[in-house]
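> Below is the structure, and that's it, no one-letter string:
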């Protein structure tokens, strides 16, 4: 019998999702305006896609190749290109008040999934784990690669397996956990199987060049 339960969900669609653009470190702005911040954004933010930020995924796949885009977006330890100072969204991030306490070398210009996991693990260990062990019903709603990082951490997935994992948007993932927080069974989706597969295929198709 499961000792704990954890629910993950990748957020619903934003305007950039609808435009098939690569997201940026901006999602926390709304949270800040709603006075919901309980943890520094630098520890809970999504993956920093560097120079790929704001680019259309299909157009980027056509320019650099679908395989290269997949490596940049989904591989474990290969980071995307750096965000250079002339990038149109460089100042949006570098001058964000939430990062004012960081030195220039502490603020990343891009991140691999490995970097994102290392940055976010303190949030998991210090905030999430204690609440799970208190028996609270924990729901983590996150963006993009952040949920994939949690899945890799929980299941100990290989780099090859995590690269092929596409989590569908808006469909909850449930983990039943032992007392040591190891999953009793692999990832479970809350949704009809056909709907889930279509959603996963849609996520995978985002990085394909238009024919």
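Great, that's in hand. Everything numeric in this text was worked out from a predicted model, so none of it was measured.
> For the rest of this, base every contact and every neighbour count on C-alpha atoms.
Will do.
> List the contacts of residue 173.
7, 8, 9, 187, 188, 189, 190 (CA atoms under 8 Å, 6 or more residues apart in numbering).
> How far off centre is the longest strand anywhere in the chain?
Ranked by residue count under DSSP state E, the longest strand found in the chain is strand 4-10. How far strand 4-10 lies from its chain's middle: 14 Å, per CA atoms, centre = their mean, to the nearest Å.
> out of the contacts of residue 173, who's nearest residue 142?
Using CA to CA, residue 9 is the member of these that lies nearest residue 142, at 6.5 Å.
> any idea how far that closest one is from residue 45?
For residue 9, the distance to residue 45 equals 15 Å [CA to CA, to the nearest Å].
> May I ask you to confirm that residue 73 is in contact with residue 80?
Yes. The criterion here is CA atoms under 8 Å, and residue 73 meets it with residue 80 at 7.1 Å.
> Pull up the overlap in contacts between those two.
Among the neighbours of residue 73, those also in contact with residue 80 (CA under 8 Å, 6+ apart) are 49, 112.
> where exactly do the strands run in the chain?
Going by DSSP E, the chain shows strands at 4-10, 138-142, 173-177, 188-189.
> this is the other structure I want to compare:
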């Protein structure tokens, strides 16, 4: 389906695999680069968007290089390497506090499997000195509504390259999901999610561009 078929289009992409993803480390606001695999994932996502005729009016990304590079690769693939791209830390990944930089297996050894699982998969329990998903939503959603949504409701086609948890926060709001529902939502790296929204920015439908 062409992006031209709907007036209001919002496309989300989780960044490709980073070097720390590959090493099974908690990353958060740390700033590793994309791995070679991550670059390929971003390129494939861009190719899939190009094959469906997508063009964008504005792009948003976080202050972290793995999301910025994903954004750059995707836009290059769709032939829009010079598109206006707005970068803001409010779209950053969840801040993992004391867990950042730790191997996930080492964290389980230190705090126990159950506690680490609670920190990773609960909605409102934060790791030591870090953010819960609820906290992440409290910075992502006001930014989306004040800065991104006006572009959407003007009929512009908007692209966001960000992170698993910043995008979960946004998806929770778009789809009207509960905290328990959104923590179970898995987002594949480099796979575009196309949201079609009404004139007020309310959810109509979504499509995964995964083939």
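Everything's here; your move. Since this is a predicted model, take the numbers as computed values, not measurements.
> Would you pull the TM-score for this pair?
TM-score of the superposed chains, computed with TM-score structural alignment, normalised by the length of the first structure, equals 0.67; 160 aligned residues with a CA RMSD of 2.4 Å.
> returning to what we had before: could you pull out the buried residues of the longest strand of the first structure?
Neighbour counts over strand 4-10 of the first structure (16 or more other CA atoms under 10 Å) mark 4, 5, 6, 7, 8, 9, 10 as buried.
> what stretch of the second structure lies opposite it in the alignment?
Under TM-score structural alignment, the match for strand 4-10 of the first structure in the second structure covers residues 8-14.
> Next one: residue 52 of the first structure relative to residue 82 of the first structure, how far apart?
8 Å.
> can I assume residue 46 of the first structure is in contact with residue 143?
Yes. With contact defined as CA under 8 Å, residue 46 of the first structure and residue 143 form a contacting pair (5.9 Å).
> Which of those two has more residues huddled nearby?
Higher neighbour count among residue 46 of the first structure and residue 143: residue 46, with 26 against 19, using other CA atoms under 10 Å.
> what's the matching residue for the more buried one over in the second structure?
Looks like residue 46 of the first structure aligns to residue 93 there (TM-score structural alignment).
> now do residue 19 of the first structure
Counting by TM-score structural alignment, residue 19 of the first structure corresponds to residue 23 in the second structure.
> ok, how many other residues are close to that match?
11.
> The closest residue to it other than its chain neighbours: neighbour count?
With CA to CA, 6 or more residues apart in numbering as the criterion, residue 23 of the second structure has its nearest non-adjacent residue at 7.5 Å, and that residue is residue 103. Close neighbours of residue 103 of the second structure, defined as other CA under 10 Å, add up to 17.
> what sits against residue 103 of the second structure?
Here residue 103 of the second structure is in contact with 23, 24, 25, 26 (CA under 8 Å, 6+ apart).
> of all those, which comes closest to residue 178 of the second structure?
Taking CA to CA as the measure, residue 178 of the second structure lies nearest residue 26 of those, at 24.7 Å.
> For the closest one, which non-adjacent residue is closest in space?
Nearest non-adjacent residue to residue 26 of the second structure (CA to CA, 6+ apart): residue 100, at 4.9 Å.
> The one you found touches residue 28, doesn't it?
Yes. With contact defined as CA under 8 Å, residue 100 of the second structure counts as touching residue 28 (6.1 Å).
> surely residue 125 of the second structure meets residue 132?
Yes. Counting by CA under 8 Å, residue 125 of the second structure does reach residue 132; the two are 5.3 Å apart.
> which residues are common contacts for the two?
In contact with both residue 125 of the second structure and residue 132: residue 119, using CA under 8 Å, 6+ apart.
> Could you pull up the contacting residues of the nearest residue to residue 39 of the first structure once chain neighbours are set aside?
Nearest non-adjacent residue to residue 39 of the first structure, counting by CA to CA, 6+ apart: residue 123, 7.8 Å away. Going by CA under 8 Å, 6+ apart, residue 123 of the first structure touches 39, 43, 44.
> Could you write me a ChimeraX select line covering just the buried ones among these?
Buried subset of those, written as a ChimeraX selection, criterion 16+ other CA under 10 Å:
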select :43,44
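> Which ones among the contacts of residue 123 of the first structure map onto helices?
Among those, the members found in helices (DSSP state H) are 43, 44.
> Distance to residue 194 of the first structure added to the contacts of residue 123 of the first structure, as JSON lines?
Listed next are the contacts of residue 123 of the first structure as JSON lines, based on distance: CA to CA, whole Å:
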{"residue": "39", "distance to residue 194 of the first structure": "37"}
{"residue": "43", "distance to residue 194 of the first structure": "35"}
{"residue": "44", "distance to residue 194 of the first structure": "32"}
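> Closest one to residue 94 of the first structure out of the contacts of residue 123 of the first structure, please.
residue 43 (15.9 Å).
> wait, doesn't that closest one sit right on residue 125?
No. Applying CA under 8 Å, one finds residue 43 of the first structure not in contact with residue 125, separated by 11.4 Å.
> still on that earlier bit, what's the local residue count around the residue nearest to residue 26 of the second structure?
So residue 100 of the second structure, with other CA under 10 Å, has 18 neighbours.
> Over to residue 88 of the second structure?
So residue 88 of the second structure, with other CA under 10 Å, has 13 neighbours.
> Residue 190 of the second structure too?
Neighbour tally, residue 190 of the second structure, other CA under 10 Å: 27.
> And the alignment partner in the first structure of it, how far from residue 21 of the first structure?
Taking TM-score structural alignment, the alignment pairs residue 190 of the second structure with residue 170 from the first structure. Separation of residue 170 of the first structure from residue 21 of the first structure (CA to CA): 18 Å.
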